[in-house]
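Peer 1: this one's sequence-less:
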């Protein structure tokens, strides 16, 4: 795949040069080799983009839902035509093995667009209030600042950009500088689909020089951020003086309770696979497996055997299961947390600090499993964002729920049981924005977001659309029923 032009931003319907660009080397995490140089912007570029979005808002906010549905369908069709380009871009920029990049990373863009189109086809932007004299209007919130991460690049761009367009908002997108190639490709799709000038704007940059400027800008009505909890706190602080809406999808440390009546062979194998999804670089994956103490020897044997099946290697190879971590900083951070687990007394069953055999280059981390983990240990509390599973023991169902809910996070939770009724009862007690029973398929209409330090607001489906809408009540709308 030939790279798109990395030296320009997309502002007001055109590809423009940054005012005073900085240069950022793009490194393939599988080879540690530079494959491109990205231009990073600053406050002046953000100002141009915000002004363009502000100027485009009056006209775009008055488009009909039918017009916006047609626009989304054109975006979907063009995205599908170029899906392989997106898969290759994400393979190179953030290290997703090509098979996973095709089946999961690139596929999710289309899945979310399809789900949103279904929502739009039945959503009412106007409706009567209960009194009969009041009309309720769901109107676009305005200019939106969208800040997305590197771990699911297109997934996170689409779940912000698409509902913003569907709602009639205009926007400025700042993708992660580590995954900007796929974002630039998506900007090309939007341009070709006929998104009006100024509705969508793309400015590449880092958090301090672009992200904070977007989140603090007085003409930005809403900022939607996905990333670490620490960065989310800074976004909220920047946004506070202008009292704009802030939606955040932050970190996670999701628990996976295996009840004593489950098929442990299947439950452990699927739990290990879920934890290692995207090389462990997913905020909602089950990184804490909570199992009956009496079953611990069996669970350890099953988990170690499951981990041994994962193949690390060339991201171009369809046989590769796990790719590298996204960059050197993340590689070093995960290794430090593995060392912390060892130092604090957890038992390392498999994996660890050594590089995988035959992979002297690339930010690869061995699939790692710890047992004898207690809830107060660092590896049980902090989001690691690597292929590291902590297995904790419980003596009663109540204790399992208590351990699961002891985290400061609350993005997702998982429960496995041979009894659906029992699993449902436990699910109701778990503090998480999404609770998964017996490893279900993904539901792209289900609201996605967290409790506590995992953020606020929801994405995906109708809930994601509503994040970009304000509700206006027009009281006395029906003159014949007025006082």
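Peer 2: Done, it's in. Please read these numbers as outputs of a predicted model, since none were measured by experiment.
Peer 1: C-alpha only now, for contacts and for neighbours.
Peer 2: Will do.
Peer 1: Show the contacting residues for residue 38.
Peer 2: For residue 38, the contact set (C-alpha atoms under 8 Å, 6 or more residues apart in numbering) comprises 6, 7, 23, 24, 25, 26, 177, 180.
Peer 1: Included below, for side-by-side comparison, is a second structure:
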């Protein structure tokens, strides 16, 4: 069993000042997998002070010095990548193949992307007599979630380090093992003392202390919209920059000219990936009204083909992260039934033969209307809602009829048509015909899905202030 009682502050492992022990549950077995200590505002004060001292030195480093540091981080990450995958499987139930091929891999990919972006990034630009300089914003606090744990750590920490910021990480207490290994990687890579710090804890205590802290210049949060509102409220009195990547209820428009069965099947399976625990999952499947029967049959078949099992079983999906999450998903599945949607696959309860562990049946609802709860609330589980539209205008209207705007998807045999529809969707990222992952594509949302962007060089700007030096060249 893992035991991580200390925090990483100012380049060394530091005992908690007065924290309580927290049991981390393995969602596949429902047994205790390890223990961490929950931090206090006093621990936050120590970490912020260390980051503030380090910023005075680190912000003055050269591009070449930071490139050398990031390359060392990459080397150490590669040496620990299998350990990272094992930790992610244990803490949040990701199947071993997913933890290895996607969860741990994407952490490395973000490091590589940050290195490539830093090589050519323009920190200064002269416009007439004025020099426009981009300088590190300062001390950054990161609150990260449990669903793609190292992805969210890496896509925040690496751009911050690349541009000269220092940081404090508060990972999810539900999935802290990967963050511990990340801190060990930072230490082994020789990240200067205070440049990276780790304090475990809950959102209402450690997260709130970071958000409110007057010596934190920026707070970057990934999680629910509800929690994001609290972060912004806590940060407001100090007028710090607030960057948020929040909830989603992404529409997947299958246009009439798309290969229907293939588009529907691929859409359903993309929702099921990671047990539906992805904020950008295409959970609202929009299909032409006259193709509804074919669509629901294809969706039901795709759900039936989605195997559920223990993380080491090579199943397509494992458990969801916790009992709280499992209960929420069950409530929303029952809500879909109660409100009159047609259950065409899955449903309430655990899959047959999986009485232990937080497993959810791959579920598909048809006859869903835009006003139903399952069409409006983020479920964060392996649940797809099929909605029908009459024409293209109706599809666009339904897709945009949401408080969220993180992602959207369009399927069409006519690329120009797909492009035209994409331009009218109010979402921060639109994917056409299930493209490959682009590590340089900006990631972030419109409306209540947040503000700012992550991934690639677009993330750099979130950690920079702009300074105009007028009269620089008379």
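Peer 2: The structure has been received and is ready for your questions. Just so you know, these numbers come straight off a predicted model, no measurement behind them.
Peer 1: Just give the TM-score of the two.
Peer 2: Overlay of the two chains. TM-score (TM-score structural alignment, normalised by the length of the second structure): 0.99; 474 aligned residues with a C-alpha RMSD of 0.8 Å.
Peer 1: now the helices for the stretch 51-200 of the first structure?
Peer 2: Here the stretch 51-200 of the first structure has its helices, by DSSP state H, counting those that start in this stretch, at 65-81, 83-94, 98-100, 107-122, 153-167, 180-193.
Peer 1: what's the closest of the ones you listed to residue 252 of the first structure?
Peer 2: Among these, helix 153-167 comes nearest to residue 252 of the first structure, with 15.9 Å by C-alpha to C-alpha.
Peer 1: equivalent range in the second structure for the closest one?
Peer 2: Mapping helix 153-167 of the first structure onto the second structure (TM-score structural alignment) gives residues 149-163.
Peer 1: Average offset of the matching stretch relative to the first structure?
Peer 2: When the first structure is superposed, stretch 149-163 of the second structure averages 0.5 Å from its matched positions, counting by mean C-alpha distance after the TM-score superposition for the first structure.
Peer 1: okay if I get the contacts of residue 38 of the first structure as TSV plus secondary structure?
Peer 2: Formatted as TSV, the contacts of residue 38 of the first structure follow (DSSP: H, G, I helix; E, B strand; the rest coil):
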residue	secondary structure
6	coil
7	coil
23	strand
24	strand
25	strand
26	strand
177	helix
180	helix
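Peer 1: so which of these comes closest to residue 393 of the first structure?
Peer 2: Out of the contacts of residue 38 of the first structure, the member with the shortest distance to residue 393 of the first structure (by C-alpha to C-alpha) is residue 177, at 39.8 Å.
Peer 1: counterpart of the closest one in the second structure?
Peer 2: Per TM-score structural alignment, residue 177 of the first structure is aligned with residue 173.
Peer 1: from what I can see that match touches residue 199, true?
Peer 2: No - Residue 173 of the second structure is not in contact with residue 199 according to C-alpha atoms under 8 Å; the separation is 10.2 Å.
Peer 1: re the thing from before, who wins for neighbours among the contacts of residue 38 of the first structure?
Peer 2: In terms of neighbours by other C-alpha atoms under 10 Å, those top out with residue 180 at 29 neighbours.
Peer 1: how about the nearest residue to the aligned residue in the first structure for residue 265 of the second structure, chain neighbours excluded?
Peer 2: For residue 265 of the second structure, the aligned residue in the first structure is residue 269 (criterion: TM-score structural alignment). With sequence-adjacent residues excluded and distances taken as C-alpha to C-alpha, 6 or more residues apart in numbering, residue 269 of the first structure is closest to residue 306, at 5.5 Å.
Peer 1: Residue 225 of the second structure now?
Peer 2: residue 246 (5.0 Å).
Peer 1: again with residue 125 of the first structure
Peer 2: In space, residue 125 of the first structure is closest to residue 138, 5.0 Å off (C-alpha to C-alpha, 6+ apart).
Peer 1: Need the counterpart of the one you found in the second structure.
Peer 2: In the second structure, residue 138 of the first structure lands on residue 134 (TM-score structural alignment).
Peer 1: if I read this right, that match contacts residue 463, doesn't it?
Peer 2: No - in this structure, residue 134 of the second structure is not within contact of residue 463 by C-alpha under 8 Å, at 9.3 Å.
Peer 1: Pick out whichever of the two has more residues nearby.
Peer 2: Neighbour count, other C-alpha under 10 Å: between residue 134 of the second structure and residue 463, residue 463 has more, with 26 against 19.
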